[in-house]
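1. Build the 3D model from these lines:
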Amino acid sequence: MRILSMPLIVATLLVGCRDDSDPTPPDSGTSQQDSGVPGDDAGVPGTDAGLPGDDAGVPGTDAGVPGTDAGVDAGTPEDPLPSGPPVPQGPPNVPEFDPAFPGQTRVPAIQTKTPLDVVEIASGFRNPWAIAFLPDQRMLVTEKATGSLYIVTQQGAKSPKVSGLPAVDARGQGGLLDVEVGPDYATSQLIYWTYSEPRSGGNGLAVARARLVDGALPRVENVQVIFRMMPTLESTLHSGGRMVFTPDGKLFVTLGERSILEGRVQAQDVKSHFGKVVRINPDGTVPQDNPYLSNPEAKPEIWSIGHRNVLSAALDSQNRLWTVEMGPKGGDEVNLTQAGKDYGWPTIGYGEEYSGARIHQSPQAPGMEQPVYYWDPVIAPSGMTIYTGTLFPEWRNNMFIGGLAAQTLVRLMVRNDRVVGEEHLLKNLNARIREVVQGPDGALYLLTDATNGKLLRVTPR
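-> The predicted structure is shown next:
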């Protein structure tokens, strides 16, 4: 039996219950720091609860530092790399944790040369969460708090609520979350969405699909729940919920670890969906090349483990999955999320509890992946896209991530799988950026997280 050090036991019990992702009130734009005291249902971990032991902080040769032989954007030999000071962001919460390699945090600041034009397409959304484009460039837009789905034209005309969606548990960070148009939509009219499903004994993230019946009074029919996060738990936090379709028709879904201790300790437990990225077929069946199929105790949908709360996900030009994960107080992470890998939560990380208590003995451990990049203090990441359009040539293959607490659109320049430059855009909006997607026209489309949320389009001026 492992013996846990007393500081680690205390830090583990001091569980934060709120992220910068969803403060109260939801449009305040400030982080809600909790007391650090677990609630009555937080549970007490047993000796086999998967918490880091005294030897967890010693990195080995397999500590998961990313390589430099591939890239989101390899660049060209003559491209100069950015240099100079980083984006101003204040002192780190955990200064005693050094990065694992140069450029893992606080890279040089960069600046977009193209003047930007930001146009409001529509407003009046209550805490909107996601955008998906229909073939005619109209948009599906979800409202987290109300569980409502709308169809919005490029001119800003908003349909009545799409009827037929199941009920959601909209407390806290729950509600109606992501939406995607099926890869075979032209023939099937299928759309997919994630939501917090109310259940006996609690709730859990679910993925549903249905046929969209377009028209003056749009509706969905033949609703089918194709995936349910298990086990069921009573928590209003950390559901995850982003979806990404791959060119071969598979579907990635990101799942949080529910924040409270009872869920947190399951993030590296393959018998649980908590703190995982899963990969399924569009009908909910399991792909036969998933990495944990040979383990009879594992949930077969699991792709990767050891995540906290992943709200950002996108494919690069090589169709590899990149995710951005919310840290606690410090330690938001960019990860190249690969099959069968362990991304370390809660054993390793670069943050601390909201109370200031330590969570990790070290930010590194053998067999656990290092983030490609991290922020301390946090940006509170949300929607994400990797730009492939032609409207902004200088943005080609750059990552764009919505910043909730940072109230900014974060741009990351990446070379050979390393972040080499960072920019914080649209600070003048003074808005929490919940969603960012690239439209068919090459523009960026954003949602602001507020009780009067806005749908915005970003183009060159």
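
2. use CA for all of it now, contacts and neighbours both
-> Will do.

3. Please, where are all the strands along the stretch 101-250 of the chain?
-> Assignment of strands within the stretch 101-250 of the chain using DSSP state E, counting those that start in this stretch yields the ranges 116-125, 128-133, 139-143, 148-152, 176-181, 190-199, 202-213, 219-228, 240-245.

4. Mean neighbour count and distance to residue 414 for those - can I get that in CSV?
-> Putting the strands of the stretch 101-250 of the chain into CSV (neighbours: other C-alpha atoms under 10 Å; distance: least, C-alpha to C-alpha, whole Å) gives the following:
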stretch, mean neighbour count, distance to residue 414
strand 116-125, 16, 21
strand 128-133, 26, 25
strand 139-143, 24, 29
strand 148-152, 23, 33
strand 176-181, 27, 26
strand 190-199, 23, 29
strand 202-213, 22, 31
strand 219-228, 16, 33
strand 240-245, 26, 20
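
5. Adding distance to residue 351, write those strands out as CSV.
-> Compiled in CSV, the strands of the stretch 101-250 of the chain are given as follows (distance: least, C-alpha to C-alpha, whole Å):
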stretch, distance to residue 351
strand 116-125, 33
strand 128-133, 26
strand 139-143, 30
strand 148-152, 35
strand 176-181, 26
strand 190-199, 27
strand 202-213, 25
strand 219-228, 30
strand 240-245, 19
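
6. Of all the ones you listed, which one is nearest residue 334?
-> Closest of the strands of the stretch 101-250 of the chain to residue 334 is strand 240-245, at 14.8 Å (criterion: C-alpha to C-alpha).

7. how far is the closest one from where the chain is centred?
-> 8 Å (C-alpha atoms, centre = their mean, to the nearest Å).

8. quick check: angle from the next helix or strand after that strand to strand 240-245?
-> Moving toward the C-terminus from strand 240-245, the next helix or strand (DSSP states H and E) is strand 251-255. Strand 251-255 runs at 170 degrees relative to strand 240-245, counting by axes from the mean of the first three to the mean of the last three C-alpha atoms, to 10 degrees.

9. For strand 251-255, enumerate the helices and strands it packs against.
-> strand 240-245, strand 277-280, strand 310-315 (3 or more C-alpha pairs under 8 Å, 6 or more residues apart in numbering; DSSP states H and E).

10. Relative to residue 427, how far out is residue 115?
-> 14 Å (C-alpha to C-alpha, to the nearest Å).

11. of these two, who's got more company?
-> Shown here are residue 115 and residue 427; by other C-alpha atoms under 10 Å, residue 427 has more neighbours (13 against 8).

12. Name all residues that make contact with the nearest residue to the more buried one once chain neighbours are set aside.
-> Nearest residue to residue 427, sequence neighbours excluded (C-alpha to C-alpha, 6 or more residues apart in numbering): residue 408, at 5.1 Å. Going by C-alpha atoms under 8 Å, 6 or more residues apart in numbering, residue 408 touches 402, 424-427, 430-433.

13. structure for this one too, so we can compare:
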Amino acid sequence: MRTKLLIALSPLVLIAASCGGPAAGDSPRQITKIEGQFAIQELGTFEAPWAMAVLPEGRLLVTEKAGKLKLRSADGMVAEVALPFTVDFGGQGGLGDVIAAPDFAKSGRIYLSWAEAGENDTRGAAVGTGILVLEGSAPKLEHFAVIWRQNPKVTGKGHYSHRLAISPDRKHLYIASGERQKMQPAQDPKSDLGKVIRLPLVSSGGPGGAPQQVSMGHRNILGLAFAPDGRLWDLEHGPAGGDELNLVKPGANYGWPLVSEGRHYSGEFIPHHDTRPEFTAPALYWNPVIAPGGMIFYSGKMWPEWKGQLLIGAMNPTAVVRVKISGEKATEETRYPMAKRIRAIAEDRDGSLLVLEDKQGGRLLRLSRK
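-> Sure, this is the predicted structure:
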């Protein structure tokens, strides 16, 4: 079922959490303001942050697009972790997603994605994994290996997607592979572009086989997460209108660029999903757009009434968007306005929310129940 919404509305360098001194500590919390649904605590700033991963003992990993991986400690201090690869920074490309393995507390394993340069001014997304070592004076990545490269590499600097998610059974790493603004490859089964990719994992967390295409016909996936029932959902940018929330089904084709609930930026009409029943329609779409930055399924105790619901960081309008999932149906419940574009969202250990603002000087904010 589909629901339409029409709403007018290198060596390690120690630096402070705000790229200055220590940020406001988590204990006791210093609430800087109360706004709408949330009590908001500023925890620091980052330079064009893109993703974050919550670690044990109050630590947090944050990626910055220009190619820096930052480790924030519970005391608010931030360290830079040197990366063993080169990031192609520009346009929508740079250092992308970061996730921790489910057994991170034991293994220390993390996964990263980034834009990688190729020959003749081409680029593509890449994914790697390594062990984050926290002992000693400086955190570092060891035993790092590239485990997937987007094929083919193409010109341009947009629509990498490269969001990551590990299946609940820990047997597969799922990779969102954007169509790189080339459109037609999303319908080509010989191309990685415009697909959701599944990479088998061995028990140690490394790759255990060849990557497999799960679904096709995607545009630019910026959210990828498993629901409590074990099913995978993706969230993607439409063209001019038509942002989509999709339940990812093996073998499904979501139709881009042949169908969409939006239009081309030129204003040219695109047939809608209901004109081509062979394509899988989104569970929810937005006109006007919300420009999603990321999403999580909430499982915490701070808002028990939200358990199992989807929380989306939105960039236009600037908001946290809450969506109720019921089976294969999705319904937007509420929008919580925010001051700036929300690029990433995560759930902390106590059930509070962490959000990262987009662009240079993007703040890390803790949202708590007021």
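
14. on that earlier part again, rebuild the helices and strands packed on strand 251-255 of the first structure as JSON lines, extending it with distance to residue 326 of the first structure.
-> Converted to JSON lines, those look like this (distance: least, C-alpha to C-alpha, whole Å):
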{"stretch": "strand 240-245", "distance to residue 326 of the first structure": "10"}
{"stretch": "strand 277-280", "distance to residue 326 of the first structure": "14"}
{"stretch": "strand 310-315", "distance to residue 326 of the first structure": "6"}
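
15. Map residue 175 of the first structure across to the second structure for me.
-> In the second structure, the residue paired with residue 175 of the first structure according to TM-score structural alignment is residue 94.

16. Wait, its match touches residue 112, no?
-> No - contact criterion C-alpha atoms under 8 Å: residue 94 of the second structure and residue 112 do not qualify, at 11.3 Å.

17. Tell me how far residue 241 of the first structure lies from residue 323 of the first structure.
-> Distance of residue 241 of the first structure to residue 323 of the first structure, given as C-alpha to C-alpha: 12 Å.

18. what's the overlap in contacts for those two?
-> 310-311.

19. Show which residues not belonging to stretch 100-110 of the second structure make contact with it.
-> Stretch 100-110 of the second structure has contacts (C-alpha under 8 Å, 6+ apart) with 53-56, 98-99, 111, 129-133, 166, 170, 205.

20. what about the equivalent of residue 188 of the second structure over in the first structure, how many neighbours?
-> Here residue 188 of the second structure is matched to residue 269 in the first structure, going by TM-score structural alignment. Counted by other C-alpha under 10 Å, the residues lying close to residue 269 of the first structure total 19.

21. Distance check, residue 269 of the first structure against residue 325 of the first structure.
-> Computed with C-alpha to C-alpha, the distance linking residue 269 of the first structure and residue 325 of the first structure is 18 Å.

22. swap in residue 438 of the first structure?
-> 20 Å.

23. Please say which of these two ends up with more neighbours.
-> Neighbours were counted for residue 438 of the first structure and for residue 325 using other C-alpha under 10 Å; residue 325 has more, 26 against 22.

24. which residues touch the more buried one?
-> Contacts were defined as C-alpha under 8 Å, 6+ apart; by that measure residue 325 of the first structure touches 307-312, 332-335, 381.

25. rerun that using 6 Å as the cut-off
-> Each residue near residue 325 of the first structure by C-alpha atoms under 6 Å, 6 or more residues apart in numbering is listed here: 309-310, 332-333.

26. Counterpart of residue 260 of the second structure over in the first structure?
-> Taking TM-score structural alignment, the alignment pairs residue 260 of the second structure with residue 349 from the first structure.

27. Its match should be in a strand, yeah?
-> No - Residue 349 of the first structure sits outside any strand when classified using DSSP: H, G, I helix; E, B strand; the rest coil, being coil.

28. now it, nearest residue through space, not along the chain?
-> Of all residues not flanking residue 349 of the first structure in the chain, residue 363 sits nearest, at 4.7 Å (C-alpha to C-alpha, 6+ apart).

29. Are we agreed that the one you found is in a strand?
-> No - applying three-state DSSP, one finds residue 363 of the first structure to be coil, outside a strand.

30. show me the contacts for residue 42 of the second structure.
-> By C-alpha under 6 Å, 6+ apart, the neighbours of residue 42 of the second structure are residue 365.

31. In the first structure, what sits opposite it in the alignment?
-> For residue 42 of the second structure, the aligned position in the first structure is residue 120, judged by TM-score structural alignment.

32. Could you do residue 244 of the second structure as well?
-> So, by TM-score structural alignment, residue 244 of the second structure is matched to residue 333.

33. does that match count as helix, strand or coil?
-> Classified using three-state DSSP, residue 333 of the first structure is strand.

34. thought it was touching residue 322?
-> No - in this structure residue 333 of the first structure lies outside contact range of residue 322 using C-alpha atoms under 6 Å: 10.5 Å.

35. Neighbour count: the two, which is higher?
-> With neighbours defined as other C-alpha under 10 Å, residue 333 of the first structure and residue 322 compare such that residue 333 has more, 30 against 22.

36. Just give me the residue right at the centre of the first structure.
-> A centroid search over the first structure (C-alpha atoms, centre = their mean) returns residue 311, at 1.7 Å, as the residue closest to the centre.

37. What's the match for that one in the second structure?
-> Checking TM-score structural alignment: residue 311 of the first structure goes with residue 222.

38. Quick check: the gap between the counterpart of residue 437 of the first structure in the second structure and residue 223 of the second structure.
-> Residue correspondence to the second structure (TM-score structural alignment): residue 437 of the first structure is matched to residue 346. Distance, residue 346 of the second structure to residue 223 of the second structure, by C-alpha to C-alpha: 12 Å.

39. for residue 304 of the second structure, same thing?
-> Using C-alpha to C-alpha, one obtains 23 Å as the distance from residue 304 of the second structure to residue 223 of the second structure.

40. Which residue in the first structure aligns with residue 177 of the second structure?
-> By TM-score structural alignment, residue 177 of the second structure lines up with residue 255.

41. so its match sits right up against residue 238, yeah?
-> No - between residue 255 of the first structure and residue 238 there is no contact under C-alpha under 6 Å: 7.7 Å.

42. Residue 263 of the first structure: which of the strands of the stretch 101-250 of the first structure is closest?
-> For the strands of the stretch 101-250 of the first structure, the distance to residue 263 of the first structure is smallest for strand 202-213, at 11.4 Å, taking C-alpha to C-alpha.
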